[in-house]
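**Q** Give the three-dimensional model of this entry:
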Amino acid sequence: MPSLESLIGREAAERIVAFRRDLHRHPEIGMETVRTSDKVEAMLRELGVDEIARFAKTGIAAVVRGAAGSAAPPARIGFRADMDALPAPDECGAAWASETPMRAHLCGHDGHTAGLLAFAAWAVQNRSAFAGEVLLIFQPGEEGWAGADKMLKDGLFEKYPVREVYAAHIAGLEPLGKILARAGAMTASADLFDIEVVGHGGHGARPHQTRDPVPAAAQLILALQTIVSRNVNPADPAVISVCSIQAGDPGAPSVIPERVRITGTVRTLSPAVRDLIEARIRETAESAAALAGAEAHVVYDRRYPPQINDAALAEAVLPVIGRTAESMNVELDDGFPASMGGEDFAFMSEVVPGLYIRIGNDDAGHNTGVHNPKFDFNDRALAVWTAVFADIVRARLPIANS
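**A** The predicted structure is shown next:
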């Protein structure tokens, strides 16, 4: 596999790797990526990008103009990286392990950010290789804060309209550099439900004087498991998981509680199945509660939509990615199953055609999946980030007559 140095030069490559390790040492959470964002902005200025703007306070957009960047209006395509870490311990054992308790880059966003900076260095060094403009998007708050949506609502694509947008994510257990890309669903919608079954509490010795919400909640939990198996086409992946139950007090074992709270998550790969499951959860909760003379109050929170790679864009770009993979002696896989995890890049690809890919991280010493305390980004993968994005730019923003 070619090195990052061969793509952007030794000095730039060493600075990018050092930058990545510094981010890993100083992780930040959610939208509060103040230090990270300031460091990214400073690096972009040092690299020589043409324009920088902030969105949603800590989100950054930067423009690199190519050979025909002054055309009116210039064609512009976007590339996004997420910057935030997770509230978890870091046990990677590296010299650059997190210095902040319960803050760790366990999902590789430090590497995603460094990969986009490496590509920024390439774009600045190779303006004559593409026409139009490249928009570099550095996004906070991917891990549950919907940072992409916040940047969009703050005017990202109004100020910088793009024809199409791309993103890459590390694949922790895939071989180093292997590229996963295809048309259609890549990740699932990520929704939450919060159900409160409200009855009438009382003495455990006299249940007939109550409207006990506990058996109603128990029946509801079991019934929720049949929504997917008996309502959704088996060919359409979907998940309903009950993840917490709260009722009564262990110190009051003879008190039938007034209410039971049930929370969980729903994952689907299509908008239609998402709509169906939300409707059935509401109906099932109300019916189960009614059997006990209780009531059900359902809050269904749609967090991230499913990431659907645009079919036409995939048809145009996958051959380019395939040639890049071959030139780097790695594999392109377009037959893998979609992930049931969520990804807020989906907000961007709902607005314009989008393509989301995954890049393998695993070689000796890097064989841990993401969100594991021992995970660390493999710096050798930065070369794949840069090469893939560079070849996409050359193909999608070609110089006339080239």
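
**Q** drop to CA atoms for contacts and neighbour counts, all remaining ones
**A** Will do.

**Q** give me the number of residues near E14?
**A** Counted with other C-alpha atoms under 10 Å, residues neighbouring E14 total 13.

**Q** compare with the first, here's sequence two:
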Amino acid sequence: MSGHIGIFGNEDINVAPLLHWSLYALQHRGEVGSGLVVVDDDKINELRGPGLVSDIYKEEEINSIKGNKGAAHVRYAFEDDDKNATFLPEVFPCEKTQALLSIDGNFLEKALSRKHIADFLCNEEDLPEKIKNLKGAYSIIHINKDRMIAIRDPWGIKNLVLGKYDNSYVVASETAAIDSIGAEFLRDILPGEIVTIDKDGLKSQFTGERQEKNCIFEYVYIARQDSYIGGKSVYEARYNMGRRLAEEEPVNGDLVIGAPDSGTIAALGYSHESRIPYKEGILKNRYVGRSFILPDQRMREKAVKIKMNPLKKNLDGKRVILVDDSIVRGTTIKSTVKMLRDAGAIEVHVRIACPPVKHSCDLCVDTPDEKYLIGANLSVEDTCKEIGADSLAYLSLDSLVSVCGGNRFCKHCFDGNYPIEVENGNNL
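**A** Below is the predicted model of the structure:
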């Protein structure tokens, strides 16, 4: 998962505050740690550390850094993370100077390192051929004192977008990060596109073989609701997931509630289509992060207990339809169903705005091993019993694809089919 942003500025701009602000718009993509690197001619300033963006960076420190080029990154909690993992961007020698390298993605060649990638990006000759042979799901930002290179994998599994801030160019994992600094969104960087930006402007090259297979889980869970992917509103897609779910899996109830926050938009869509009123049923503690991306199971279980509290007045004596975006391990939904019953709900019907997650992903999302995926090990009926619900139903894969804009997706987590041959992923 993870997320990053890069800015190649004109001579007058100071990018450190812009990078800092944009990280808040990317925080949902990684909560383990962050890095921010600014290039000022031959001088490079680096800030990085574990924790949330608000914990790492001090305003006075950010304001003291000068430079018109730079990048910033938030790191996701990978299952096999080294506790001493580097928080990107990382700085490497680049010919007679230095360059920063930021990567969001996984690579299939186990021996591949960030230094290998940094080395071949310093020499811009034959970049399309080099990228063609770089197998995986990734976006890359590489910046030295003279230029910025931004690359999206040839399958377009990872998102990467292009924007402009005055006379400066911006690339980022999501449009929300571009919006957050008041930049203008220009377009998506295309699958297999290599964008080079320097003092003369922007040019692009392409790898030979290209096809778009964007990760569909971006629409379901990962991306911020105010982002656009491939020109499609994430909010609209999630709302329509809920509407389609109500058509496919109706149930009688007194109210519809969303599992905060990722199920809320689909719940509104379900309420609209079913004409069953939507009400708030659960209050979320805004100071607790996303439990799915915490690094171990005990932390996830504790996070669920402290991040949500039921609104008993709305739930007592009611038949509740609970809409959530997905079920991965089953930890959160099981606790939520029990919470609703303890608050007085007489029935709890669970509706999920995507199909069962049955396959572990080594490319994009880093879902856990399949032995931990409830959808891979239990039938829908048995899952319903396990989570303690009165009924459980999922959105069909055909409907999910349709509301997200067509059949241009990697759907491996649902159907087991990667767009490229995969044995193991290598997080960089």
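
**Q** Work out the TM-score between the chains.
**A** Taking TM-score structural alignment, normalised by the length of the first structure as the basis, the two superposed chains have a TM-score of 0.25; 176 aligned residues with a C-alpha RMSD of 7.3 Å.

**Q** The stretch 151-300 of the second structure: strands as residue ranges?
**A** For the stretch 151-300 of the second structure, strands defined by DSSP state E, counting those that start in this stretch occupy the ranges 161-165, 168-172, 184-188, 193-198, 201-206, 214-215, 228-229, 232-233, 255-258, 282-284.

**Q** a markdown table for these, including distance to S391 of the second structure and mean neighbour count?
**A** Converted to a markdown table, the strands of the stretch 151-300 of the second structure look like this (distance: least, C-alpha to C-alpha, whole Å; neighbours: other C-alpha atoms under 10 Å):
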| stretch | distance to S391 of the second structure | mean neighbour count |
| --- | --- | --- |
| strand 161-165 | 40 | 22 |
| strand 168-172 | 40 | 26 |
| strand 184-188 | 40 | 17 |
| strand 193-198 | 46 | 21 |
| strand 201-206 | 49 | 14 |
| strand 214-215 | 29 | 24 |
| strand 228-229 | 33 | 20 |
| strand 232-233 | 30 | 16 |
| strand 255-258 | 14 | 25 |
| strand 282-284 | 19 | 17 |
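
**Q** Columns distance to N427 of the second structure on top of the ones you listed, output as JSON lines?
**A** Formatted as JSON lines, these follow (distance: least, C-alpha to C-alpha, whole Å):
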{"stretch": "strand 161-165", "distance to N427 of the second structure": "21"}
{"stretch": "strand 168-172", "distance to N427 of the second structure": "19"}
{"stretch": "strand 184-188", "distance to N427 of the second structure": "24"}
{"stretch": "strand 193-198", "distance to N427 of the second structure": "21"}
{"stretch": "strand 201-206", "distance to N427 of the second structure": "24"}
{"stretch": "strand 214-215", "distance to N427 of the second structure": "17"}
{"stretch": "strand 228-229", "distance to N427 of the second structure": "23"}
{"stretch": "strand 232-233", "distance to N427 of the second structure": "28"}
{"stretch": "strand 255-258", "distance to N427 of the second structure": "33"}
{"stretch": "strand 282-284", "distance to N427 of the second structure": "31"}
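
**Q** who wins for proximity to Y394 of the second structure among those strands?
**A** Each of the strands of the stretch 151-300 of the second structure has some distance to Y394 of the second structure by C-alpha to C-alpha; the shortest is strand 255-258, at 14.6 Å.
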